[in-house]
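Chemist: got a sequence here, can you build the structure:
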Amino acid sequence: MSLPDKPLLVYDGDCGFCRVWIARWRRTTGDRVEYAPYQEAAARFPEMPIERFRGAVQLVEPDGRWSAGAEAVFRSLAHAPGRGWGLWLYLRLPGFAPVSEWCYRRVARHRSALERITRWIGW
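Modeler: Below is the predicted model:
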């Protein structure tokens, strides 16, 4: 395994919805987080089953920690100034983590429709 020098958020590069939101998050986090489609990054992590990359975004930390789904989103955004509140809630507010993961799974399941809506409203 080749650990990144900074947090690496791995996403589905074939997903238009994912690409739209990754572009927004990239603007938010700047150079504090690296972003890569799993179609390119998976080779760096041969021990990780490809299904894990296909199922949800994955955050790989420089210390070797992995997180997925909503947790990965909150952890990656926490690297931007003033954006740590989501991770704080995820880690400390009872019920917030399971609800966040439930919402993440629903969004992931309907990402094609949500991509159209996102583009339609101009995001």
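Chemist: C-alpha from now on. contacts and neighbour counts both.
Modeler: Noted.
Chemist: so residue 80 versus residue 51, what's the distance?
Modeler: 29 Å (CA to CA, to the nearest Å).
Chemist: distance check, residue 119 against residue 7.
Modeler: According to CA to CA, residue 119 and residue 7 sit 28 Å apart.
Chemist: neighbour count winner among those two?
Modeler: More crowded of residue 119 and residue 7, by other CA atoms under 10 Å: residue 7, with 23 against 12.
Chemist: mind listing what the more buried one touches?
Modeler: Taking CA atoms under 8 Å, 6 or more residues apart in numbering, we find residue 7 in contact with 32, 33, 34, 59, 60, 61, 62, 76.
Chemist: residue 70 - how many residues pack around it?
Modeler: 24.
Chemist: quick one more, to check against the first:
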Amino acid sequence: MPDRPLLVYDGDCGFCTRSVFLARRLPARSGWAARPWQELDLAALRTTVDRARHEVLWIDADGRIFGGAAAAARLLRATSAPWSWLGALLTAPVLSSIAEWAYRRIANNRHRLPGTTPACSLPAEQRPAQHPW
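Modeler: Got it, this is the predicted structure:
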């Protein structure tokens, strides 16, 4: 298990890597790390390549795994106000459903967003399993 919360993202997706770059600039309330799933032993983190290809993951220090909008909410909750407030709001019952819908919509269309790479347009199961280097 990670010694601090870990954000697991798609390192082959330009939109994802830029989003993490911006998230790292938010004022942190607690320490967290971010790593591309292609560089991790996902089995040791008790998750799968299929899940990591499908959504961003937040793995807390206790090993609990949150995916998609719930992972984004956990990330925001680890920052200072006002971002932490937004993260708390995104976990409210009605808002969490809306957030998950929005997350899925963005994830499914990330190949159309600025900063994407060719890997973004591939279906999740066809994206590269590891970096070519």
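Chemist: report the TM-score for the pair.
Modeler: The TM-score (TM-score structural alignment, normalised by the length of the first structure) is 0.83; 114 aligned residues with a CA RMSD of 2.0 Å.
Chemist: neighbour count for residue 80 and residue 51 of the first structure, which is higher?
Modeler: More neighbours surround residue 80 than the other of residue 80 of the first structure and residue 51, with 18 against 8 (other CA under 10 Å).
Chemist: name the element the more buried one belongs to?
Modeler: Counting by DSSP states H and E, no helix or strand carries residue 80 of the first structure.
Chemist: could you give the number of residues near the nearest residue to residue 86 of the second structure once chain neighbours are set aside?
Modeler: Of all residues not flanking residue 86 of the second structure in the chain, residue 76 sits nearest, at 6.9 Å (CA to CA, 6 or more residues apart in numbering). Residue neighbour count, defined by other CA under 10 Å, stands at 24 for residue 76 of the second structure.
Chemist: any idea how far the closest residue to residue 33 of the second structure other than its chain neighbours is from residue 115 of the second structure?
Modeler: Nearest residue to residue 33 of the second structure, sequence neighbours excluded (CA to CA, 6+ apart): residue 6, at 4.8 Å. According to CA to CA, residue 6 of the second structure stands 23 Å off from residue 115 of the second structure.
Chemist: repeat that for residue 85 of the second structure.
Modeler: Distance from residue 85 of the second structure to residue 115 of the second structure, by CA to CA: 28 Å.
Chemist: residue 75 of the second structure reaches residue 59, doesn't it?
Modeler: No - look at residue 75 of the second structure against residue 59 with CA atoms under 8 Å: they stay out of range, at 10.0 Å.
Chemist: which residues are common contacts for the two?
Modeler: Shared contacts of residue 75 of the second structure and residue 59 (CA under 8 Å, 6+ apart): residue 7.
Chemist: need the counterpart of residue 23 of the first structure in the second structure.
Modeler: If you follow residue 23 of the first structure across to the second structure using TM-score structural alignment, you land on residue 21.
Chemist: its match is in what secondary structure piece?
Modeler: Per DSSP H and E: helix 14-23 holds residue 21 of the second structure.
Chemist: likewise residue 8 of the second structure?
Modeler: Using DSSP H and E, residue 8 of the second structure falls in strand 6-9.
Chemist: now that strand on the first structure. Mean distance?
Modeler: Superposed on the first structure, strand 6-9 of the second structure shows a mean distance to its aligned partners of 0.2 Å (mean CA distance after the TM-score superposition for the first structure).
Chemist: equivalent range in the first structure for that strand?
Modeler: Using TM-score structural alignment, strand 6-9 of the second structure pairs with 8-11 in the first structure.
Chemist: just give me the longest helix of the second structure.
Modeler: The longest helix of the second structure (DSSP state H) is helix 93-108.
Chemist: against which helices or strands is that one packed?
Modeler: If you count contacts as 3 or more CA pairs under 8 Å, 6 or more residues apart in numbering; DSSP states H and E, helix 93-108 of the second structure packs onto helix 69-77.
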